[in-house]
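In: here is a sequence together with a model predicted from it:
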Amino acid sequence: MRFTPFLIGPLAPPVGPSFTLTIASSVYAPNIRALAIAAGWDEEELLVVNITAPIVGALNLGSTPFPGGVTLNIGASSTILGRRGAAGRTGAYHGTAGGPALTTRVFVTVNNAGEIAGGGGGGGMGATVGIQVEERSRSVVGGNGGAGAGLELGGTTQMSAQSGVDSGPRQWSYSSITFASGWAEGGDGGDGGGLGEAGAQGTGGSFGGDVSSYSRSEWGFGAAAGAAVDGNSYVTWQSAGTRRGALIN
């Protein structure tokens, strides 16, 4: 007969038959099952995963059950972190969503003394504004959005959220006789979201002066943040710790 262990601290030893796998170095998307088997786990005992590494990116426990169960202990100096969302830019106006920190479709007990944080969403690009003054056309390209906070795909260095780019105004004067002039300002890019936060939408820009006609391109939407946990219904929280982002599914 197997007994579910009771943990009284972030790295407390389990009670009953178990195998312990320690993740001590920062890593992106580790295959916990494969690592445990390579380290000698018999694929039947309770698997206890102690995370003491500074950063573990995009941790996915998969959907194949662990016969003896799995317990995840996250140390006080460790962070489970999602991929950052990309910024909106020319050709791809909208930001992209951040990635989840922890994904599971297997039942797991989590004792979190550290942090679990989804990646921030990317900010949208600002609009490009075009004007026509005295039959002359000019345009100002909108600013790029900012990338969200989190990890680059495959990386283990935590990146801060980026600010969107301010397009800035431009002005043109066309005639020394009529003094006709006009100005346009492209939209500002939206800021990237912090950990567990959505990115901001770009702005539409503006124009003024002796403008006979104008155009305005699409501007980008800010994207959603990655979830702290995708598969929360599978998680038994022994200690919630710090969680940034939604708890879904």
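Out: Thanks, I have it.
In: hey, let's count contacts and neighbours off CA atoms from now on
Out: OK.
In: helices of this protein, start to end?
Out: 32-39 (DSSP state H).
In: what residues does G168 make contact with?
Out: 185-186, 188 (Cα atoms under 8 Å, 6 or more residues apart in numbering).
In: from the residues you listed, which land in strands?
Out: E185 (DSSP state E).
In: buried ones among the contacts of G168?
Out: 185-186, 188 (16 or more other Cα atoms under 10 Å).
In: any chance of the contacts of G168 in CSV, plus distance to N60?
Out: Converted to CSV, those look like this (distance: Cα to Cα, whole Å):
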residue, distance to N60
E185, 44
G186, 41
D188, 36
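In: returning to what we had before: closest to G126 among the buried ones among the contacts of G168?
Out: The nearest member of those to G126, counting by Cα to Cα, is D188 at 4.6 Å.
In: wait, T236 sits on V108?
Out: Yes - with contact defined as Cα atoms under 8 Å, T236 reaches V108; the gap is 6.3 Å.
In: of the two, which one has the most company?
Out: V108 (23 against 14; other Cα atoms under 10 Å).
In: residues contacting that one?
Out: V108 touches 69-72, 234-236, counting by Cα under 8 Å, 6+ apart.
In: and the comparison structure, right after this:
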Amino acid sequence: MSGILSMMFAGQMAALTLDISNRVNPDVVSLLNAAGWAGVQHPVILVNNGLVNTLNIPSSLNGADLTLINAAGCRIGGLFSGGTALITRAAIKVQNLGILSGGGGAGGIGGSAWVRRTLSTGASQYASGSGGGGGFGQGFLSGSLTISSAGAASSGSTGYLAPSGSWGPGDPGRAAAWAYGGYGGDGGAWGQTGNYGGSGQAVGDYDTGEGYADRAPGLAGFYVDGNSYVTWLATGTRLGRVQ
């Protein structure tokens, strides 16, 4: 069977090597069973020679002798905007010669703003500006081995109150006012928190108004969730958070 090697030496069961390269969230248990895995007494070596979009080692594999080899130049990564690369709930030895990378965090959303004034005629004027959207963080697209680059943010919108003379008679001395929505923040690269956007601003001749702070960007994803289960044989390149 391609990618699967099993041998016996001196009456002891040798490791079953399972190639998980170029898979999306591979079901490791099902793949092992299909390969004839004999259970926890049968050592396992998981090998990635390409790309893996999210790897989950479930608790049902606890007690097995598990080793993960991520080859040089190869990547196990999380989904865009903060996904986790490796999740493990079973003890595992990891030889990372390549890259483990959590998804980059999404950029922050820009702050909104508004302005309001009342003319002597009793007419009320109101304008608002919306904050720009944050860009997506770098990572794998859902269900795919396609890697999305960190996305650029969008600019905010602007609300405007014209000088009051433009509205007809009354209060000709009122000047213009603006409600500037803040720009969004760009998404983060692999393993990086997203960028902050800008705050909203109320500017000009208004009676009441406010600009709001931008929303915090998304955090980077974890390169590993379950680090207490991991024995690092080689750390390689690890990008993102760990828990």
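Out: Arrived safely, thanks for sending. As the structure is a computational prediction, the values presented were derived from the model and not from experiment.
In: what does the TM-score come to for these two?
Out: Here the TM-score for the pair of chains, by TM-score structural alignment, normalised by the length of the second structure, is 0.83; 222 aligned residues with a Cα RMSD of 2.3 Å.
In: sorry, back to before: got JSON lines for the contacts of V108 of the first structure, with distance to T156 of the first structure too?
Out: Listed next are the contacts of V108 of the first structure as JSON lines, based on distance: Cα to Cα, whole Å:
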{"residue": "G69", "distance to T156 of the first structure": "28"}
{"residue": "V70", "distance to T156 of the first structure": "24"}
{"residue": "T71", "distance to T156 of the first structure": "23"}
{"residue": "L72", "distance to T156 of the first structure": "19"}
{"residue": "Y234", "distance to T156 of the first structure": "26"}
{"residue": "V235", "distance to T156 of the first structure": "25"}
{"residue": "T236", "distance to T156 of the first structure": "27"}
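In: of these, which belong to strands?
Out: Those of these lying in strands (DSSP E): 70-72, 235-236.
In: any of those buried? List them.
Out: 70-72, 235.
In: redo those residues as TSV? Include distance to A38 of the first structure.
Out: What follows is those, written out as TSV (distance: Cα to Cα, whole Å):
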residue	distance to A38 of the first structure
V70	16
T71	18
L72	18
V235	25
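In: just give me the closest of those to N60 of the first structure.
Out: The closest of these, once distances to N60 of the first structure are taken by Cα to Cα, is L72, at 11.8 Å.
In: show me what that closest one lines up with in the second structure.
Out: Here L72 of the first structure is matched to L68 in the second structure, going by TM-score structural alignment.
In: pretty sure that match sits against K93.
Out: Yes - using Cα under 8 Å, L68 of the second structure is in contact with K93, at 6.1 Å.
In: how about the aligned partner of P30 of the first structure in the second structure: what's its closest non-neighbour residue?
Out: Structural alignment (TM-score structural alignment) places P30 of the first structure against P26 in the second structure. If the residues on either side of it in the chain are set aside, P26 of the second structure comes closest to L55, at 6.5 Å by Cα to Cα, 6 or more residues apart in numbering.
In: now do the one you found against R215 of the second structure, distance only.
Out: 31 Å (Cα to Cα, to the nearest Å).
In: just D205 of the second structure next, same as before
Out: 27 Å.
In: what do you get for A15 of the second structure?
Out: For A15 of the second structure relative to R215 of the second structure (Cα to Cα), the value is 50 Å.
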